[in-house]
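J.: using only what follows, build the 3D model:
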Amino acid sequence: MFLYNVTHIVEDTVVDDWLLWMEKVHVPKIMATGKFITHKSWRIIDSPNEGSTYSNQFFFEELEQYVAYMETFAPEFELEIKERFGENVLSFTSIMQDVL
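T.: Now for the predicted structure:
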């Protein structure tokens, strides 16, 4: 099992709009790609960053699913965040593999 983690640092001035948009628009579009099994969203409580920090986690079985997602869908979705929220949201990603 693998995990595609997207961490978002969100300015407090847009956090309510961002959360609603993530719930109603962004995450459903990502899940509709069929590349991920399930999704979890977390608020990071002990983040040293200004604003609010969130982790969106997308689980998948094979690395090929992730590669296909990144090649086909990720650029468009990243652009949507940038166009909607600009510098108010900073995002970075990581990939993790279940080992135990």
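
J.: rest of the way, CA atoms for contacts and neighbours
T.: Noted.

J.: please identify the helix or strand for Asp46.
T.: Using DSSP states H and E, Asp46 falls within no helix or strand.

J.: one more, for comparison:
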Amino acid sequence: MIIYNVTTIIEEDIHEKYVQFMKNTHMPEVMATGKFVSCSLLKLTEPMNEGITYCAQYITDEIGKLEDYRKNYSPKLQEDFQKEFANKFVAFRSVLEEI
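T.: As a prediction, this is how the structure comes out:
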């Protein structure tokens, strides 16, 4: 199992808009690519940071599917996200593998 994790620190005044966008638009679009078998949105509760920190996690069974997603789908979806929340967030991505 491979987890593609996107950690986003979002400004507090728009975090509700972010959650709705993720649940109703962005995450369904990511899942529609067919590259992941499940996803979840988590809120970081400790340690506390400036803003509110969320982790969107997408599960896949093959590294090749993740590579295809990152090459062929991710740039457009990241662009759409940037347009929606320009200058209101910081994000970084990580990949984890179950042992």
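
J.: now the TM-score, please.
T.: Overlay of the two chains. TM-score (TM-score structural alignment, normalised by the length of the second structure): 0.96; 99 aligned residues with a C-alpha RMSD of 0.8 Å.

J.: please enumerate the helices of the second structure.
T.: Taking DSSP state H to define them, one finds helices in the second structure at 15-21, 27-32, 63-72, 74-85.

J.: can you check which of these gets nearest to Asn49 of the second structure?
T.: Proximity to Asn49 of the second structure, assessed across the helices of the second structure by C-alpha to C-alpha, is greatest for helix 15-21 (13.6 Å).

J.: what sits against Val67 of the first structure?
T.: If you count contacts by C-alpha atoms under 8 Å, 6 or more residues apart in numbering, Val67 of the first structure has none.

J.: any idea how far it lies from Glu61 of the first structure?
T.: Applying C-alpha to C-alpha, to the nearest Å, the value for Val67 of the first structure to Glu61 of the first structure is 12 Å.

J.: repeat for Pro28 of the first structure
T.: When Pro28 of the first structure is compared with Glu61 of the first structure (using C-alpha to C-alpha), they lie 19 Å apart.
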